[in-house]
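S.K.: Predicted model, plus sequence, below.
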Amino acid sequence: MAPAGTLTRADLAESLHHQVGLSRADSAKLVEQILGHMCEALSKGENVKISGFGTFVLRDKGERVGRNPKTGVEVPIAPRRVLTFRASQMMRDRIVSGS
């Protein structure tokens, strides 16, 4: 298992292996396929929603002026696309209650 606080692809595959009974190879392959589909959808500009978990949303941020905190010099920050995650209400409730 990974260090406390980090869930890895291998952990997901191992969980599938134990809980569903798939072989380790099939479990790893399934995890990779799911993550691959999610990455592909996001790279096409689509949002990814997993009911009861949350939504991965792509946002376009416009150009803006930033400031170098060391020197105070203003620098332009180029427009870019960022990925954000918004947890579902069910997930937020589970996190708050600690279960």
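M.R.: All right, it came through fine.
S.K.: Only C-alpha atoms from now on, for both contacts and neighbour counts.
M.R.: OK.
S.K.: does the residue of the chain most remote from its centre sit in a helix, a strand or a coil?
M.R.: The outermost residue of the chain relative to its centre, with distances by C-alpha atoms, centre = their mean, is residue 71 at 34.1 Å. Classification of residue 71 using DSSP: H, G, I helix; E, B strand; the rest coil returns coil.
S.K.: One more to weigh against that first structure:
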Amino acid sequence: MTRSELVEQLSVRKDISIGTAEKIVQEIFGSMTDTLIAGDRIEIRGFGSFENRDYDERTGRNPKSGIEVSVAAKKRPFFKVGKDLKERIL
């Protein structure tokens, strides 16, 4: 599902305008983004949780040339599926 499909479904299911649905989706995603940028964790019961994970510096390899390169340490967002969602999918 794309963002525009989510907006459309929200609009239809809740009988609101596309513009209002777009603002709601923007606000939710914006709040989630701000929370992750601040280094906090997001937990949505029954769905899952989002958190930042730290990855150490490592030595990688350029796939084209085969030369070893240093890959800097970094932070990446990580999603862990919730128990209820996992059970519904399986």
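M.R.: Looks like it arrived, so ask away. This is a predicted model, so every value here is computed, not measured.
S.K.: In contact with the aligned partner of residue 54 of structure 1 in structure 2, which residues are there?
M.R.: When structure 2 is aligned by TM-score structural alignment, the residue opposite residue 54 of structure 1 is residue 48. Contacts for residue 48 of structure 2 (C-alpha atoms under 8 Å, 6 or more residues apart in numbering) come out as 79-83, 85.
S.K.: now the helices for structure 1?
M.R.: 9-20, 24-43, 89-97 (DSSP state H).
S.K.: The ones you listed: which one's closest to residue 49 of structure 1?
M.R.: Nearest of those to residue 49 of structure 1, taken as C-alpha to C-alpha: helix 24-43 at 9.5 Å.
S.K.: what about residue 90 of structure 1, how many neighbours?
M.R.: 12 (other C-alpha atoms under 10 Å).
S.K.: Identify the residue of structure 2 aligned to it.
M.R.: In structure 2, residue 90 of structure 1 lands on residue 84 (TM-score structural alignment).
S.K.: Report the spatially nearest residue to that match, omitting neighbours in sequence.
M.R.: residue 46 (4.9 Å; C-alpha to C-alpha, 6 or more residues apart in numbering).
S.K.: do the same with residue 57 of structure 2
M.R.: Using C-alpha to C-alpha, 6+ apart, the nearest residue to residue 57 of structure 2 is residue 73, at 4.1 Å.
S.K.: Distance check, the one you found against residue 55 of structure 2.
M.R.: 6 Å (C-alpha to C-alpha, to the nearest Å).
S.K.: try residue 25 of structure 2
M.R.: Between residue 25 of structure 2 and residue 55 of structure 2 the distance is 30 Å, computed by C-alpha to C-alpha.
S.K.: Neighbour count for those two, which is higher?
M.R.: Counted by other C-alpha under 10 Å, residue 25 of structure 2 and residue 55 do not tie: residue 25 has more neighbours, with 16 against 12.
S.K.: Over in structure 1, tell me which residue corresponds to that one.
M.R.: So, by TM-score structural alignment, residue 25 of structure 2 is matched to residue 31.
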